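Asks: Build me a model:
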Amino acid sequence: MKFARARFAAALFVLSSCAPRAYICRPASNRDYLPRLKEIIKGAKEKLYISQLYFHMDEITRPLVFLLNEAVDRGVDVRCILEDSVSYNAEALPLLKRIGVEARPDSGDIFSHSKFVVADGEKVIVGSTNLSSTSIDRNNETNVFIKDKKLGQWFEEYFMAMWNGDAFPGSVTSGSVTTVETSFADEALIGMFERAKERIALLIYGIKIYPGEKENPVMKVIYALFAAADRGVKTGAVMEKSDYNDTLNKMTDDAAEYFRSRGVDVSFDNEKIITHAKLAVADDTVMIGSSNWGYGGFELYREANIVIKDEALAKYFYKYFLMVKEQGAAK
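Replies: Next comes the predicted model:
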């Protein structure tokens, strides 16, 4: 494990010093997600792999089934892995199989929470959006679209590792993007917070704190955040305030109080809008993906996250953070 963590730290060092190169990495958040997803499906020529928590059949997602059917008809190898414990998938999996998609539940041993689609080992959309009308058409969600062969190949290998039950690939860097190995989101966040000099902005959907457990990965991330605040970095977080999930609210209330006690500015989103985004911005670096701030999200689950060192994208997502914060202030 020490070797693996050292390897990941080395990848982040490469990211911090790499030169720009020709590739595409663009935001695909909120209502921009669906058009980009459709574009990826329609453009797939050989392979299309989908890893999702669930595929809820509704007015927004059912048209995607027709697009997947068309992809199968033109000879694309379409595969889909869904989390076996989610009830929605009991309807989705048989339907996908009927149209020729190789669809299966995950192994059941590990909770699959990753949310990405990769086409032809080159085009990827990854982030927080689930395949449901609520997530796609109403929530605050953060995602990016990537077009890059090295990164696309990594996501394809990651998917096939889940498919075959093989070992997961180590992280790779291409241009300004580094993939984050499953169970290494905490290491990525700690590295970002330790390097931050001016500001850290966080959107947090789910968080569970473990006061007193110094070796808990969640607490290590939180301590790194507090250390940044102590050295004068402007630190802020917007957390989800639900209008129906009291359990979630209790956890975010506890975390907000704890953060505020150490000088982190915390506010809540508008409870009429679900902020399901998982976002960290530290100066010119961004982390996007599926991991919530919990022991499961940092250590146990199958997750998909990336770290991007790009000033323009960091500015975009910081403005996105401010938008969500303003939504909360306007409630």
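Asks: Please count neighbours and contacts with C-alpha atoms only from this point.
Replies: Noted.
Asks: Run the chain-centre distance for the helix or strand where Tyr258 lies.
Replies: Assessed by DSSP states H and E, Tyr258 sits inside helix 246-261. From the chain centre to the centre of helix 246-261 is a distance of 21 Å (CA atoms, centre = their mean, to the nearest Å).
Asks: Next: stretch 11-22.
Replies: 20 Å.
Asks: Show me what the helix holding Tyr258 is packed against.
Replies: Packing partners of helix 246-261 (3 or more CA pairs under 8 Å, 6 or more residues apart in numbering; DSSP states H and E): strand 265-268.
Asks: Give me the buried positions along the longest helix belonging to the chain.
Replies: When the chain is parsed with DSSP state H, its longest helix is helix 311-329. Residues 313-315, 317-318, 320-322, 324-328 are the ones in helix 311-329 that count as buried (16 or more other CA atoms under 10 Å).
Asks: so where do the helices sit in the stretch 51-200 of the chain?
Replies: Applying DSSP state H, counting those that start in this stretch to the stretch 51-200 of the chain gives helices spanning 62-73, 89-98, 133-137, 149-164, 185-195.
Asks: Pull up the gap between the nearest residue to Ala19 once chain neighbours are set aside and Ile24, please.
Replies: Leaving aside its sequence neighbours, Ala19 sits nearest to Gly175 (CA to CA, 6 or more residues apart in numbering; 6.7 Å). According to CA to CA, to the nearest Å, Gly175 stands 9 Å off from Ile24.
Asks: To check against the first, give me the structure of this:
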Amino acid sequence: GDGNVVTTEIVGEGKHPYAIALSDRVMMAWATSDSIVIANIDPGTWDYSTVSITPLTEPNHPLLTYSLTDGKVITVWTAVNVDEDVYYAIIDPGTSPSDQPSVIEQGVLISWTGDQEAHGLTSSSVNQWLVVFKDYSDGEEDLKALIVLPDSEYVGDEGIKLFFLPRDGEAYLDFIVNDLLENAQNEILAAVAYWRGTQIPNKLVEKKAAGLDVKVIMDDSASNSDARSILEGGGVEVIDDDNTDYSMHDKFVVVDSSRVLAATVNFIEDDFTKNNNTAIYIESKALAYFFKGEFNHMWAGNFHTDKYEDHSFLTFINYQGRVITIEGYFCPQDYGDKNRVANVIASYISSSTSNVRLAHYIFTTGWAVQPIISAIEYAKSNGVDVKAVFDHWMNLDTNGRAAYELLDAGADVAFSLHKYSLHAKIFSMDDTVAVIGSLNPTTTGVTKNDEYVLIIRDPDATNGIAKQVADYITALFNKYYSTTWTATYPVINEVMFYPDNSGTPTYEWVEIYNPTNEDIDLTLYRIGDIDNVFSDDEGLYAFPEGAVLPANSYIIVAYDASAFYEVYDFKPNYEIVDSDPTVPNMVKVLTDKFTGDWNLDDSGDEVLLIKASPYDPEFLIVVDAAWYGTSTYLSNPVDVGGISEGWSIERQEAGLDAPYAGTVFLLNQNPTPIPEEYVALVVLITVAAVIITLVLKREFKA
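Replies: Model (predicted):
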């Protein structure tokens, strides 16, 4: 108080001193070449006593914090020039300044790939503290925090259940109806985007009639109308997001404030029985508390960017003798760090050392999810085993998709080659970290839609949650991975893009092939020379009502049927301009978005075969695409350099497909459009040959 400065000298080696003041003493930490020294200093006498934490290798920059709750001191430091990890120790300072401090425990706190340096420390107890550190694991300097929290919630050996669909589809539906809902006592809160079918709505009506508080939030989608009628007809309260631009895309149920079902699964039959999905059930009051908070916030009318509460959480579950850490995040994140969810997921990916697995319905290249893509590419470049599986309907042959960024970076990528959907939204890192949620990694998903994400850290790398997720993804990858395959969907087989030097589309045509054994209804199909599914200055055309592509057959869409007949002496199946009254016309659609007309560029362009959603005609899915020459639609276009007029591009084999058009298309100097009657003739000849063979065999045996 009188302005005097008192000094004392501590003899010996030391660097990087750090001191804190307690009510009766000063405590100081410093580093030597092989230890961290902690000292009690009596401000009355300036005497001191020390304890050394040894043996260490080049420790640096110790930090100290004191916990008033339990009277202990925590110290953290960084080992430099060795592993650049962060270490910690808990110190008992003793009851008086003259006591020698003692070490209660010590160990490694943060040990990730790359370097970490501790820079900040605070605590409320030895069980609750926070370390701020710099992390260089992704090659950049990132500021991160590690939070240490106490205790864990015991959930019992049956308190967590994992479901992988469609394998577990029947068991999953039975669990929802006959366990989760049937055993509910007081309250059922369901926030699930899409509903079709009667079993779950009827069970909810039954529980409402039994006196339970039952509330449902769903997306504002016409496809939900039948289920909503059942629910509201039975007295269940139902609301939606009243928004056709964005989605209430959550898929979770909270029962009795203690049970949570979180899934990638909608309440529709295909998601249970046909589509690839994942769900997790957890008995946890902590988890239920935060999910219920998010539900109630939406129930009050706060959807999408109107949300102003953050219900993200961190909780610890004691399950089968091990502690599982669960982080939870809710979207949209349309304020502050809009990349928060993506950055968190990316941090786990970039810190992986062994393997990364991912399976996704749709994964775009939007700015909000670029950190995840960059982290995957970084992990791949560091020798981490990366395997990715994507739904082929939403990703194959579609620009703006992460699948192609990863393919271009050399990652192993597979597409789900079945007629249904890979609807999962999951990651696994090093068999110990799993990400499960409703969130498709897209900018809209992160910043506009109502979504949830769980990041689950399970130390059991043998059969824990993350390991099971990894095994599920790996099995999908092994089933579908191939550099080429026979398509299970209609494909563009041949494109006449350069019929002459006129620059007009008069003699242009496209041949489409159905490689399946089933007729394909073309009612929802479109074709265009557009370069994306949102808007373009070129044209998009729908097939006329009743159009069908027969099994194992070809159809031809010509720009001008009369011009086509002039060259090939037979008529195409459809035409874009009305030149022949006997040939059905394609119908120009969505002209407010696709404002131009068909005209393929001789030097480079693309042709897209598209399917519209039955529930939203403006939601377009690329079924197949052919791109060539100077087109930048995707990488590896068909090389058409040096060709002359009259050439086409054609698949090497009918139905052969691959991620890149340049892999499967060849130049054809003599275009060969196939008339429908030719296919019928081939089929007839084949059948006749089989019959003759059978007759001859029978005669021979006789």
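Asks: Please state their TM-score.
Replies: The TM-score (TM-score structural alignment, normalised by the length of the first structure) is 0.85; 309 aligned residues with a CA RMSD of 2.6 Å.
Asks: Outside of the helix holding Tyr258 of the first structure itself, list whatever touches it.
Replies: Contact partners of helix 246-261 of the first structure, identified using CA atoms under 8 Å, 6 or more residues apart in numbering, comprise Gly206, Ile207, Lys208, Ile209, Phe226, Met239, Glu240, Lys241, Ser242, Asp265, Val266, Ser267.
Asks: Give me the number of neighbouring residues for the residue of the second structure sitting at the aligned position of the fifth one.
Replies: If I follow you right, that is Phe226 of the first structure. Using TM-score structural alignment, the equivalent of Phe226 of the first structure in the second structure is Glu377. Glu377 of the second structure: 21 surrounding residues under other CA atoms under 10 Å.
Asks: how far away is Glu377 of the second structure from Leu439 of the second structure?
Replies: Relative to Leu439 of the second structure, and taking CA to CA, Glu377 of the second structure is found at 21 Å.
Asks: ok, now Ser257 of the second structure?
Replies: Taking CA to CA, one finds Ser257 of the second structure at 23 Å from Leu439 of the second structure.
Asks: who's more crowded, those two?
Replies: Leu439 (31 against 20).
Asks: The more buried one corresponds to which position in the first structure?
Replies: With TM-score structural alignment as the criterion, Leu439 of the second structure matches Ser291.
Asks: Quick one: residues contacting that match.
Replies: So Ser291 of the first structure contacts His113, Ser114, Ala185, Lys278, Gly297, Phe298, Glu303, Ala304, Asn305 (CA under 8 Å, 6+ apart).
Asks: Please say which position in the second structure the third one maps to.
Replies: When the second structure is aligned by TM-score structural alignment, the residue opposite Ala185 of the first structure is Val341.
Asks: again with the first one
Replies: Mapped onto the second structure by TM-score structural alignment, His113 of the first structure lines up with His249.
Asks: From Val453 of the second structure, how far off is that match?
Replies: 12 Å.
Asks: so what sits against both of the two?
Replies: Common neighbours of His249 of the second structure and Val453 (CA under 8 Å, 6+ apart) are Ser438, Leu439.
Asks: returning to what we had before: could you redo the contacts of Ser291 of the first structure as TSV and give each row neighbour count and distance to Asp253 of the first structure?
Replies: TSV is the format used below for the contacts of Ser291 of the first structure (neighbours: other CA atoms under 10 Å; distance: CA to CA, whole Å):
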residue	neighbour count	distance to Asp253 of the first structure
His113	23	24
Ser114	30	26
Ala185	30	23
Lys278	26	17
Gly297	25	19
Phe298	22	20
Glu303	29	25
Ala304	27	26
Asn305	26	25
